[in-house]
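Visitor: Here is my input; please provide its structure:
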Amino acid sequence: MKKTVRATTAETQAAEWFVRLSNPAVSFTDIEAFQSWREDTRNRSAFEAVETLWAQSGVLAGDPEIQSALALIPRRKIKRAKSALPWTAALGGGLLAVSAAAWILLAPQTYSAPEFSRRTIELEDGSVVQLDAGARISARFDGRSRRLSLLRGRALFDVAKDPSRRFVVQAGGTKVLALGTRFVVSRDKDSTSVALIEGRLEVRKARRGTAAASWILGPGEGVPASGGPVEPVDPARIEDWADGRFVFRAIPLDEAAAEMNRYARRAVRVEAGPLSRSPISGAFEAGQEEAFAYAAAEALSLVVVTAPDGALVLKAAGPPAKSE
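Guide: Prediction:
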């Protein structure tokens, strides 16, 4: 698994303090609060790291990401207050470099899973996110909140309890709020579904032209992509993909094929018509699309035809040939 560098809570707070102190109008209340915060050894080390990053800003100036960040910072003349402490005045003079350094530390971390396999991410607070094949998320943590965005695909969230920082997942127009719980969010373009396995969850969905809808979910409940009402879900089924297998219990054939296709290098397609809604049951390993296709064909008296693009097409068997 590729190692990902993540900012710790101390580093995030240090960057926030660095930006706040760069303001020449910083209050003495803030300065006293900063000095108290800096008494912690970890906080002091984190702040010194930010100072070092600022000092290296001349080296970083050629970085295209830094240049993009600086382009977004309004350039204004810094007026130093006579009462400002010398070190705060120096910080004000380096506002652009400070902002660039803070941008590096505070920018959301992005994680993605490969096209045909899953990935497990452990976040800085101890929460664990399991990304389905091709899924992508971004995460931004600070001292007040834990905010994630599901950019595409499906993810299983196992949230560490932290009452002081709410855990929020945004997926398009759907917002999910939790404290300590286990749930799955699945996003396909503008459609998002949510299913709760353990704990308690609040789901909010934006609606065009009307007020946003909101639901409180208990274990075994979910909000479908259509936006409600709340419906029962099978907790075992909604997370079985995280173990690398699918367990189907009388679900429509086309839905089962869509699940298998998340990991399939050869797509499985189902002939249009009533056949596509035929119920299928069974347990199948992710990535074993050929075994699934032939098992479904045997169970439902179908045939498997290889399409020109290599896809496996499930079709109704034709009438038997007449013997002469």
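
Visitor: all contacts plus neighbour counts: C-alpha atoms, from now on.
Guide: Noted.

Visitor: show me where the stretch 151-300 of the chain has helices.
Guide: 235-239, 253-260, 289-300 (DSSP state H, counting those that start in this stretch).

Visitor: Could you identify which of the ones you listed is most buried?
Guide: A comparison of the helices of the stretch 151-300 of the chain by mean neighbour count, using mean count of other Cα atoms under 10 Å, puts helix 253-260 on top with a mean of 20.

Visitor: which stretch of helix or strand covers the residue positioned nearest the centre of the chain?
Guide: By Cα atoms, centre = their mean, the chain has its centre lying nearest to residue 137, at 2.8 Å. Assigned by DSSP states H and E, residue 137 belongs to strand 136-141.

Visitor: Second input sequence below; structure requested for side-by-side comparison:
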Amino acid sequence: MLAVAALHLRASGYWADYQSAVGGQRQIQLADGSSVMLNTGSALSVDFSAKQRRVSLHRGEAFFQVAADPARPFVVDAGAGTVQALGTAFDVLRDRDRVRVTVVEHAVIVSNADGKTLERLNEAEQIQFDSRVLGRAETVNPSRIAAWRQQRIVFQEQPLASVVAELERYRPGKILITDSAIESLPITGVFGIGDTDLALQAIEQSLPVRVRTLGSHLVLLSAR
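Guide: Coordinates of the predicted model:
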């Protein structure tokens, strides 16, 4: 029982080398000259050897700027698979067994735990995968993904349910939608990640949505 508990704590990043608080961010300089920026509620461990530079993203999101070293590949283990840099800047988001990779510069190799591999994900492309399914590469605007590094979140015609899930990452507690009729309401806007209450206020003012805050850790959204 203790061994199982220890494995769970290790996998969740409890003993990670680097962590960021909910709502916070953290800049890390690695020994090889690479840099990592952790987004809210993230955990990362580093394991460099003479043959490989390997980091494990236990949870959350990280932006990697990788220093060139052809003799030692730079590999990110995201649980459901791996991302290998090809002289690169890229973003990895891990949500349990679901992983999203976005390339900002150059390219990466993406492999999932089931052995499926995309040999090249190029600049301005994104892919999502889990341990069994490797999605298709899609063209994206990297600046939208990079917005969190400027303390912003950008939404473009995204459903309320997706917006709530994203806002929830930046605050303690839960945001619950109690009426399924409002889950698909589209939202376009730019919000600061440092004040999610202000974002919720803007949603209430622009949509037929009522926002109720119960204590410091629960927000309910319903139709009005």
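
Visitor: Out of the helices of the stretch 151-300 of structure 1, flag the one nearest residue 127 of structure 1.
Guide: Residue 127 of structure 1 sits nearest to helix 235-239 of all these, at 16.3 Å, using Cα to Cα.

Visitor: From the contact counts, what lies against the closest one?
Guide: strand 191-198, strand 245-252 (3 or more Cα pairs under 8 Å, 6 or more residues apart in numbering; DSSP states H and E).

Visitor: what's the first one aligned against in structure 2?
Guide: Pointing back at strand 191-198 of structure 1 there. With TM-score structural alignment applied, strand 191-198 of structure 1 matches the range 98-105 in structure 2.

Visitor: By how much does that stretch deviate from structure 1 on average?
Guide: Its aligned residues in structure 1 lie a mean 1.2 Å from stretch 98-105 of structure 2 after superposition (mean Cα distance after the TM-score superposition for structure 1).

Visitor: which residues are in contact with that stretch?
Guide: 78, 80, 88-94, 121-131, 142, 145 (Cα atoms under 8 Å, 6 or more residues apart in numbering).

Visitor: Which of those fall within strands?
Guide: 89-94, 121-122, 125-129 (DSSP state E).

Visitor: Closest one of those residues to residue 159 of structure 2?
Guide: Of these, the one sitting nearest to residue 159 of structure 2 (Cα to Cα) turns out to be residue 128, at 18.7 Å.

Visitor: didn't the closest one look like it was pressed against residue 138?
Guide: No: Residue 128 of structure 2 is beyond contact range of residue 138, at 9.3 Å (criterion: Cα atoms under 8 Å).

Visitor: Please identify which of the two sits among more neighbours.
Guide: residue 128 (19 against 13; other Cα atoms under 10 Å).

Visitor: Which part of structure 2 matches the longest helix along structure 1?
Guide: Longest helix of structure 1, by residue count under DSSP state H: helix 41-55. Structural correspondence for helix 41-55 of structure 1: none found in structure 2, per TM-score structural alignment.

Visitor: now that helix, how far from the centre of its chain.
Guide: 29 Å (Cα atoms, centre = their mean, to the nearest Å).

Visitor: same check, this time on stretch 122-139 of structure 2
Guide: So, by Cα atoms, centre = their mean, the centroid of stretch 122-139 of structure 2 is 14 Å from its chain's centroid.

Visitor: Next, count neighbours for the nearest residue to residue 39 of structure 2 once chain neighbours are set aside.
Guide: Closest residue in space to residue 39 of structure 2, ignoring its immediate chain neighbours: residue 25 at 4.7 Å, by Cα to Cα, 6 or more residues apart in numbering. As a burial measure, residue 25 of structure 2 scores 19 neighbours (other Cα under 10 Å).

Visitor: And residue 177 of structure 2, what's its match in structure 1?
Guide: Residue 177 of structure 2 maps onto residue 270 in structure 1, by TM-score structural alignment.

Visitor: gap between the nearest residue to its match once chain neighbours are set aside and residue 285 of structure 1?
Guide: With Cα to Cα, 6+ apart as the criterion, residue 270 of structure 1 has its nearest non-adjacent residue at 4.9 Å, and that residue is residue 314. Distance, residue 314 of structure 1 to residue 285 of structure 1, by Cα to Cα, to the nearest Å: 19 Å.

Visitor: If you count surrounding residues, which of the two has more?
Guide: Neighbours per residue, other Cα under 10 Å: of residue 314 of structure 1 and residue 285, the larger number sits with residue 314, 26 against 16.

Visitor: Thanks a lot, see you next time.
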